[in-house]
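no sequence for this one, just the structure:
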């Protein structure tokens, strides 16, 4: 099992990579990188918050939500849905608006099962 400090270090490295991808105008690649290796099984809130910040940065960099799904693999759909609900829970207007835009397209693409899996999974929380 990986300890929290190691996980935080990996999240910081991932954050630098994401910033680089965003600067290169590759937001979908940044989102994929943010979602890869997400620590959903950890109970450490610092790790969850740090990873949320990374995913949030990538979500907010997406401008063409419609085009996002042409290059986002289905393996990321369920974890993305979890993060969208976390974003909606913030109450921050720009974050909520972006999450709702992505939620609509994700639901069209992945179906209602994606929502049900995200809401019913209480073990792997983000």
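Structure's in. What do you need? Remember, predicted model here, so these are calculated numbers, not experimental data.

make it CA atoms for all contacts and neighbour counts henceforth
OK.

what about stretch 59-71, start to end distance?
Length of stretch 59-71, first residue to last, CA to CA, to the nearest Å: 14 Å.

do the same with stretch 104-116
Where stretch 104-116 starts and where it finishes are 14 Å apart, if you go by CA to CA.

Second structure for comparison follows:
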């Protein structure tokens, strides 16, 4: 019974992520990459254990991350509430081993670590329950 609810929930989450993806593409085309990143990070599904949901959301976060051209500006206007979830996604990006993705994640990681401090890194690494 419990698994069935999770499956239905996963479909709902995937649909929401698809809608979010369209919004993000539109924001990137309007040269609003920070808004796109916020949209990608909002309502990220760390509470679900469904890997399809996590992968689908990583795709939209990745799209938004790669659209960031001015990391300093992005960090200066991103609200602190997004720091922890962004840090988790940066580690996911680094784990892909993809060259351009790793380069971008490292650039953002350096600036985010300066701004958000060590606590942000420690929370991202030690939270093994709400993974992205």
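Nice, I can see it. For clarity, every value in this text was computed on a predicted model and none was experimentally measured.

after the longest helix anywhere in structure 2, next one along is what?
When structure 2 is scanned for its longest helix (criterion: DSSP state H), the result is helix 2-29. As assigned by DSSP states H and E, the chain's next helix or strand after helix 2-29 of structure 2 is helix 33-41.

Show where whichever helix or strand comes after that following helix falls in structure 1, residue numbers please.
Toward the C-terminal end, the helix or strand that comes next after helix 33-41 of structure 2 (DSSP H and E) is helix 51-67. Residues 45-61 of structure 1 are where helix 51-67 of structure 2 lands when matched by TM-score structural alignment.

Tell me roughly how far that stretch lies from structure 2 on average.
Comparing stretch 45-61 of structure 1 with its match in structure 2 after superposition yields a mean distance of 0.2 Å (mean CA distance after the TM-score superposition for structure 1).

Can you point out the buried residues in that stretch?
For stretch 45-61 of structure 1, the buried set under the neighbour-count rule, 16 or more other CA atoms under 10 Å, comprises 47-48, 50-59, 61.

how about those residues in TSV, adding distance to residue 89 of structure 1?
Listed next are the buried residues of stretch 45-61 of structure 1 as TSV, based on distance: CA to CA, whole Å:
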residue	distance to residue 89 of structure 1
47	18
48	14
50	16
51	16
52	12
53	14
54	16
55	14
56	12
57	16
58	17
59	15
61	19
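
Could you check the angle the longest helix of structure 2 makes with helix 33-41?
Between the direction of helix 2-29 of structure 2 and that of helix 33-41, the angle (axes from the mean of the first three to the mean of the last three CA atoms, to 10 degrees) works out to 170 degrees.

Point out the other helices and strands that helix 2-29 of structure 2 packs with.
Using 3 or more CA pairs under 8 Å, 6 or more residues apart in numbering; DSSP states H and E as the contact criterion, the elements in contact with helix 2-29 of structure 2 are helix 33-41, helix 51-67.

Where in structure 1 does the first one fall?
It refers to helix 33-41 of structure 2. Aligned using TM-score structural alignment, helix 33-41 of structure 2 spans residues 27-35 in structure 1.
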